[in-house]
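*Asks:* sequence and predicted model, in that order:
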Amino acid sequence: MADESYRESEVDGTIVKWDPDQMRKIQEHPCYSEKASHTFGRAHLPVAPKCNVQCNYCVRKFDCVNESRPGVTSEILNPEQALKKIRDIVAEHPYIKVVGIAGPGDPLYNEATFETFRLIHENFPDLILCVSTNGLLLPDKIDLLEKYGVSNITVTMNALDPDVAAQIYQFINYQGKRYDSGREMGELLIGKQLEGIRLAVERKMLVKVNTVYIPGINDSQILEIAKKISSMGVYIHNIIPLIAQAKFAHLKPPTMEEKLAMQELCKPYVKQMSHCQRCRADAVGCLGKDINPCTGHKSE
């Protein structure tokens, strides 16, 4: 299953084969295929500043050009500006095959996300559309994502145990109610993530799960997540080392050896992504060869 060209998976004991359209959206997406990451690029549109979940490791920054990590962007675009940006990017860089919305907040918590997807889908129907989310609103928004042609979904899932989740998140906002830490918060978030993944797979969307590896907190959860998402039909799993900041600034990130060992544990269950670059919310270009959002030139 570790081979990026595999065309089938096992879901609850049943062999599921990826159809030709799904295979195209795997083979042209730089996150889903390491081979594609050398040939095809993606453009992230930073139209989603608001977030409904506060992670203990997250710092969102706007008007930032000095950091390369999730949660930062040089500017916030409106949907019309985002469409113009894609027109310009595709005209100059035809190797860009994927348009994604990954923040800097949670895309599903921002109405601009859906208007942006509508505009891109209507004007560039052949581009692959993807979204990266914490998953809290995924069950509520899955029909809109399907309507606007979003085919690739990334869900950040860091725990299956609600008590562990309570150590990772400060609070969540759902349907006008704030849940401050605790088991109830963890149960709600994890339940919505699993439900959203199930619904996405049912709609033949391709799902990637990101898991932030936080030593001393969710070490025991990562293999269990891999087993669970494998049984649900998730295509690929991305284990991301903690960036020690915010409430978790005092923690020590996993070493490269620890990360590789964790990937080896999970590999028998679900394909592992080994080429992640922890992209900015406004990243454009091939992975690791981004076009600087301010100058238009490749970053050194």
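*Replies:* Structure received.
*Asks:* going by C-alpha atoms from here, please, whenever you check contacts or count neighbours.
*Replies:* OK.
*Asks:* tell me what the longest helix belonging to the chain is packed against?
*Replies:* If you go by DSSP state H, the chain has its longest helix at helix 182-202. For helix 182-202, the elements it packs on are helix 138-147, strand 150-156, helix 162-168, strand 169-174, strand 206-213, helix 219-232, judged by 3 or more Cα pairs under 8 Å, 6 or more residues apart in numbering; DSSP states H and E.
*Asks:* any idea how far that helix is from the chain center?
*Replies:* Centroid displacement of helix 182-202 relative to its chain, using Cα atoms, centre = their mean, to the nearest Å, is 15 Å.
*Asks:* same question for stretch 109-122.
*Replies:* Per Cα atoms, centre = their mean, the displacement of stretch 109-122 from the mean C-alpha position of its chain is 17 Å.
*Asks:* got another one to weigh against that:
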Amino acid sequence: MAEDGYKVATVQGREVQWDPEQMRKIQEHPCFSEKACHSFGRMHLPVAPRCNIQCNYCVRDYDCVNESRPGVTSRVLTPDEAVAMIKKVMAQYNYIKVIGIAGPGEPLANEETFETLRLVHEFFPSTIRCISTNGLLLPEKIDLLEKYGVGNVTVTLNALDPEVGAKIYSFINYHGNRYEGVEGAKILLENQLKGIELAVKKHMIVKINTVYIPGVNDDQILEIARKTSAMGAYTFNLIPLIAQYKFADIVPPTPAEKRAMQDQCAPYIKQMRHCQRCRADAIGKIGHDVQSCVYGDEGTKKD
């Protein structure tokens, strides 16, 4: 029986208790609820330019208006500019419920992220605050995220075997040191898993992003779904590789291959099947971005 004020939900065969605020952070977040994406929107604040790892599939691009994918933005905003942009957007689009930071670099590796979160927490307390992270610094930044009311956390986890991780990441920069190969992948994995554990303990709603890289991490994906579900993650987003940088010659999975992999993972964890691989400055409803209307000629629009 649920405790007073709590709702029991069945998630992939498991009974989970959500309090009313957690339910809101699911039901009004377009990435965590497919129903929500038709009614509610999100605003990504591109305040985090620097990254502390180098993924072999990632190309970050600033002042970019021609691509719609993670890692690109029309421009990087300062925290004060971000707040001014939120005020402008909220006045025009009252369906925006989520304020997220997803790049164009690693949010937790940029102090601007935390200043922005502080301002959002102060001036827009009713918004749902969201972070997308590679997880390297998540264990040591989790208390700050909690302090500023971040309730939804996405962690990109691409491998549970450091040998496979070494094929995906060129290097990590951690506490002033550069680590490559299996050593770097092992540090990253340990911190990702610890960060997920801590986020769940703090009642944050956790989404796992996994990039599907054929021939590299195919055999990791099902186990990632199983393990993170057992840890308390809420949903799982399988993202087909965008063939670029060091993985430019890898053929991405077909839509049928993606669906088949999602179907294998579905018994273990809820699948996000409506992802559009959003830009770091995306604004609007998923699939109906309006940042061109906000940024003017600096933005893009995808209908």
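*Replies:* Structure's in. What do you need? Quick caveat: nothing in here was measured; it's all calculated off a predicted structure.
*Asks:* returning to what we had before: turn the helices and strands packed on helix 182-202 of structure 1 into TSV, including mean neighbour count.
*Replies:* TSV is the format used below for these (neighbours: other Cα atoms under 10 Å):
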stretch	mean neighbour count
helix 138-147	17
strand 150-156	23
helix 162-168	20
strand 169-174	19
strand 206-213	24
helix 219-232	19
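*Asks:* quick one: the ones you listed as TSV, columns for distance to C51 of structure 1 too.
*Replies:* Listed next are these as TSV, based on distance: least, Cα to Cα, whole Å:
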stretch	distance to C51 of structure 1
helix 138-147	13
strand 150-156	13
helix 162-168	15
strand 169-174	9
strand 206-213	17
helix 219-232	24
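*Asks:* my read: G284 of structure 2 touches V290, true?
*Replies:* Yes - judged on Cα atoms under 8 Å, G284 of structure 2 makes contact with V290 at a distance of 5.4 Å.
*Asks:* out of the helices and strands packed on helix 182-202 of structure 1, flag the one nearest D126 of structure 1.
*Replies:* Between D126 of structure 1 and those, the tightest spacing by Cα to Cα is seen for strand 150-156, at 11.3 Å.
*Asks:* by how much does the closest one deviate from structure 2 on average?
*Replies:* Between strand 150-156 of structure 1 and the aligned residues of structure 2, the post-superposition mean distance stands at 0.3 Å (mean Cα distance after the TM-score superposition for structure 1).
*Asks:* which strands or helices does that strand pack on?
*Replies:* With contacts defined as 3+ Cα pairs under 8 Å, 6+ apart, strand 150-156 of structure 1 has these neighbours: strand 128-133, helix 182-202, strand 206-213.
*Asks:* redo the ones you listed as a markdown table? Include distance to V72 of structure 1.
*Replies:* Shown next, in a markdown table, are those (distance: least, Cα to Cα, whole Å):
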| stretch | distance to V72 of structure 1 |
| --- | --- |
| strand 128-133 | 14 |
| helix 182-202 | 24 |
| strand 206-213 | 17 |
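*Asks:* any idea which residue sits dead centre in structure 2?
*Replies:* Closest residue to the average C-alpha location of structure 2: S132 at 3.2 Å, with Cα atoms, centre = their mean.
*Asks:* OK, contacts around that one?
*Replies:* 100-103, 107, 153-156 (Cα atoms under 8 Å, 6 or more residues apart in numbering).
*Asks:* map it across to structure 1 for me.
*Replies:* Matched across to structure 1, S132 of structure 2 falls on S132, judged by TM-score structural alignment.
*Asks:* please report how far its match lies from N152 of structure 1.
*Replies:* To N152 of structure 1, S132 of structure 1 is 9 Å away according to Cα to Cα, to the nearest Å.
*Asks:* now R203 of structure 1
*Replies:* Using Cα to Cα, we find R203 of structure 1 at a distance of 11 Å from N152 of structure 1.
*Asks:* swap in L242 of structure 1?
*Replies:* L242 of structure 1 is 24 Å from N152 of structure 1, where distance means Cα to Cα.
*Asks:* state the distance from G296 of structure 2 to V290 of structure 2.
*Replies:* Counting by Cα to Cα, the gap from G296 of structure 2 to V290 of structure 2 is 10 Å.
*Asks:* who's more crowded, the two?
*Replies:* Comparing G296 of structure 2 with V290 by other Cα atoms under 10 Å, the one with more neighbours is V290, at 22 against 10.
*Asks:* which residue in structure 1 aligns with the more buried one?
*Replies:* Match for V290 of structure 2 (TM-score structural alignment): I291.
*Asks:* isn't that match up against V284?
*Replies:* Yes - proximity of I291 of structure 1 to V284 meets the contact threshold set by Cα under 8 Å, at 5.4 Å.
*Asks:* can you give me the helices in the stretch 201-300 of structure 1?
*Replies:* 219-232, 256-266 (DSSP state H, counting those that start in this stretch).
*Asks:* what's the average distance of the first one to structure 2?
*Replies:* I take that to be helix 219-232 of structure 1. In the superposition with structure 2, the average deviation recorded for helix 219-232 of structure 1 is 0.3 Å (mean Cα distance after the TM-score superposition for structure 1).
*Asks:* which outside residues touch that helix?
*Replies:* For helix 219-232 of structure 1, contacts defined as Cα under 8 Å, 6+ apart pick out 10-13, 157-161, 197-198, 201, 209, 211, 213, 237, 262, 265-266, 269-270.
*Asks:* ok, now the last one?
*Replies:* Under the contact criterion Cα under 8 Å, 6+ apart, helix 256-266 of structure 1 has outside partners 213, 222-223, 226-227, 239, 241, 272.
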